[in-house]
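Undergrad: structural data only, the sequence is not supplied:
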């Protein structure tokens, strides 16, 4: 669908006017031939345009080891970026250029801001890190994995900067430490463990919530530990005894980008064609699968309760029979036998095993 030019030009023009108003409260506006200062511009010929702020002026150039370096101008660009961030805009800087690209922040900011895309421009790095908010490349890489690592770093810096805009000054020194502890990850799952059997429900949050929560734990003097991808600390119940006896554990874990759906992801648990086929049959039949996420060191986080499928012999895919079991609290899988039998599978109940546990055989095995 082609964007209507008049509406797009209006949007770009409105953005340029708004940015100009924000910056003019602190910086001089460039007047060609008369006054050095900033100017809001675009070199795009498509709409909506990618707007950037450029500073015109050479009098701030400072000598450094015999060379003229725009140390003062770099400082001005840094101040411009901060002013626009505080005003709620999305800002970005492209490699090798000082200009500050700017756009409105999207209404929905729950997804990742940075993505990795192939670069088809000759004689340049084959991969780009793209800022989806301002639509400009902010990094390059020679391979996709390196590009993804750079994208994670940009994502972390972006959320960290957002956190700095909203927290009190006393929390500032702990944000960097919390950012390092968390590592990468856009979406985070929070769980409270109130005793060895009381695991509260997982609740999904954006990275910003996890960052501020962990920083506050550090501020309060809690010992925050990273165990694999999990970040956890113990805290006291509010208004309870001060001897620390009445406590519970707070656990943060990044939501897996490649979860194990319907099976346990231990590499020693061999998955043959029958296991994958049964997972497909049950999912297509509307039975909810278990979802395993990041490693906890001695297991994997269960992000969603449901059925789990495994071979009759976990180390040998040639052994006939596939187990299907209910994983989680109060999981009802009453429709499993009916769904499998309708697809031609033979099913028998294993009464001596876990409740709701069946062994199934694909149609070819009878």
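TA: On my side now, so go ahead. Keep in mind it's a predicted model, so treat the numbers as computed, not measured.
Undergrad: hey, let's count contacts and neighbours off CA atoms from now on
TA: Noted.
Undergrad: now whichever helix in the chain runs longest: buried residues?
TA: Assignment by DSSP state H gives helix 144-166 as the longest helix of the chain. Within helix 144-166, the residues scored as buried using 16 or more other Cα atoms under 10 Å are 144, 147-148, 150-152, 154-156, 158-161, 163-164.
Undergrad: packing partners of it?
TA: The contact analysis (3 or more Cα pairs under 8 Å, 6 or more residues apart in numbering; DSSP states H and E) places helix 144-166 against strand 114-118, strand 127-131, strand 136-141, helix 172-182, helix 207-219.
Undergrad: putting a second one here so we can go through both:
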């Protein structure tokens, strides 16, 4: 059985650190104080969920008459102070408490999760802050909850971006504009495009990287454009060997899709024969192409090169079949395996005479 003592010690230390921080700004609640804060927890199990509660009059009385700012105002100020100090903070919608915890070591994943409510009444979906383990919003439907979670992820990353650029407040207005341009998306893919055919490697980043770099491009006067979910601008490469004019290349940022198209091009018609061919190729371990978010009219981001299956138009001589070819560099070994894999599953495979390096395949009869 795992001991809860380390968790208890951690909770005590967290409470002590939070108390020390806030005591330098606000009065502590006590017998001699009419108003003040207190750090506490009602949890009986570990790890505890710690929160800060303000004890005071509500609504507020004028300061001249001995009143304070009011519970709501102090709650907001406490949350701001804790956030600025780097703590994870949650303000549940149905109370006056400020829940607080240390930020996790790994912050690359989503902070907010959508879960069904266990209560038989009220909204049936909760948006949970996974860092503090309390809900931060409620929603009537799962779709509304997902939208709320995505919105909170954006606000969370925008706040983090402001915190890491505290010494550069001139960037903040550009951060807000960059957030609008990027839209939703937790994980982002960046790519440099030099000329038409020189595509650099896709590099995966957290949202804060896309946010800060887009904001810096805006501040530098770059013309940032949108094509579908893609945000891009042009940069100048360093001048080498006395070149008169620097090379211009495009910088692209696209969110990684949560519902990618595996093995197909999303803009083409898809049918059951395609699905069967993809299933056979995937089962054999072939690397299938992955398309993600739309990046303009009729175009989608290629997130991973691989084998693509396209429906073949029936000719009258054969039943409907498929074309199989490779998308991206270095896929020769994969495409060479296509005939043997499909033939082993009973398919008829021929060289596609209309496209070099591709195959035409037809499913087993019957």
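TA: It's in. Only a predicted model underlies this, so the values are computations on that prediction, with no experimental measurement involved.
Undergrad: and the TM-score between them?
TA: Both chains were compared after superposition, and using TM-score structural alignment, normalised by the length of the first structure their TM-score is 0.89; 355 aligned residues with a Cα RMSD of 2.6 Å.
Undergrad: residue contacts, the nearest residue to residue 123 of the second structure once chain neighbours are set aside?
TA: Distances taken as Cα to Cα, 6 or more residues apart in numbering place residue 140 nearest to residue 123 of the second structure, at 4.7 Å, with adjacent residues excluded. When the contact criterion is Cα atoms under 8 Å, 6 or more residues apart in numbering, the partners of residue 140 of the second structure are 123-125.
Undergrad: which residues of the stretch 201-350 of the first structure fall in strands?
TA: In the stretch 201-350 of the first structure, the segments counted as strands under DSSP state E, counting those that start in this stretch are 203-206, 225-227, 230-236, 247-254, 260-261, 291-295, 300-304, 306-311, 322-327, 346-349.
Undergrad: can you give the contact residues for the shortest one?
TA: Contact with strand 260-261 of the first structure is made by 289-293, as judged by Cα under 8 Å, 6+ apart.
Undergrad: buried subset of the residues you listed as a PyMOL selection?
TA: Here is the PyMOL command that selects the buried residues among the contacts of strand 260-261 of the first structure (16+ other Cα under 10 Å):
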select buried, resi 289+290+291+292+293
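Undergrad: and the residue nearest to residue 239 of the second structure when sequence neighbours are not counted, how far is that from residue 224 of the second structure?
TA: Counting by Cα to Cα, 6+ apart, residue 246 is the residue found nearest to residue 239 of the second structure once chain neighbours are left out, at 5.1 Å. As defined by Cα to Cα, to the nearest Å, residue 246 of the second structure lies at a distance of 19 Å from residue 224 of the second structure.
Undergrad: these two: who's more crowded?
TA: With neighbours defined as other Cα atoms under 10 Å, residue 246 of the second structure and residue 224 compare such that residue 224 has more, 17 against 13.
Undergrad: which ones are touching the more buried one?
TA: When the contact criterion is Cα under 8 Å, 6+ apart, the partners of residue 224 of the second structure are 217-218, 231-233.
Undergrad: count of residues packed around the equivalent of residue 93 of the first structure over in the second structure?
TA: Following TM-score structural alignment, the counterpart assigned to residue 93 of the first structure within the second structure is residue 91. Counted by other Cα under 10 Å, the residues lying close to residue 91 of the second structure total 20.
Undergrad: pull the contacting residues for residue 91 of the second structure.
TA: Residue 91 of the second structure makes contact with 79, 97-99, 136, according to Cα under 8 Å, 6+ apart.
Undergrad: rewinding a little: nearest to residue 6 of the first structure, out of the strands of the stretch 201-350 of the first structure?
TA: Residue 6 of the first structure sits nearest to strand 203-206 of all the strands of the stretch 201-350 of the first structure, at 36.2 Å, using Cα to Cα.
Undergrad: how much space between residue 258 of the second structure and residue 231 of the second structure?
TA: With Cα to Cα as the criterion, residue 258 of the second structure and residue 231 of the second structure are 18 Å apart.
Undergrad: what's the answer for residue 109 of the second structure, then?
TA: 22 Å.
Undergrad: show me which of these two is the more surrounded one.
TA: In terms of neighbours (other Cα under 10 Å), residue 231 is the more surrounded of residue 109 of the second structure and residue 231; the figures are 22 against 9.
Undergrad: about what we covered before: I'd assumed residue 235 was in contact with the residue nearest to residue 239 of the second structure.
TA: No - judged on Cα atoms under 8 Å, residue 246 of the second structure makes no contact with residue 235 at a distance of 9.4 Å.
Undergrad: separation between the aligned residue in the first structure for residue 170 of the second structure and residue 131 of the first structure?
TA: Residue 170 of the second structure maps onto residue 170 of the first structure when the alignment is built from TM-score structural alignment. Using Cα to Cα, one obtains 31 Å as the distance from residue 170 of the first structure to residue 131 of the first structure.
Undergrad: looking at those two, which has the bigger crowd around it?
TA: When residue 170 of the first structure and residue 131 are compared for neighbours, residue 131 comes out ahead with 24 against 9, by other Cα under 10 Å.
Undergrad: ok, now which ones touch the more buried one?
TA: So residue 131 of the first structure contacts 92, 113-115, 137-138 (Cα under 8 Å, 6+ apart).
Undergrad: can you tell me what it aligns to in the second structure?
TA: The pairwise alignment with the second structure assigns residue 131 of the first structure to residue 129, based on TM-score structural alignment.
Undergrad: relative to residue 223 of the second structure, how far out is that match?
TA: Between residue 129 of the second structure and residue 223 of the second structure the computed distance is 36 Å (Cα to Cα).
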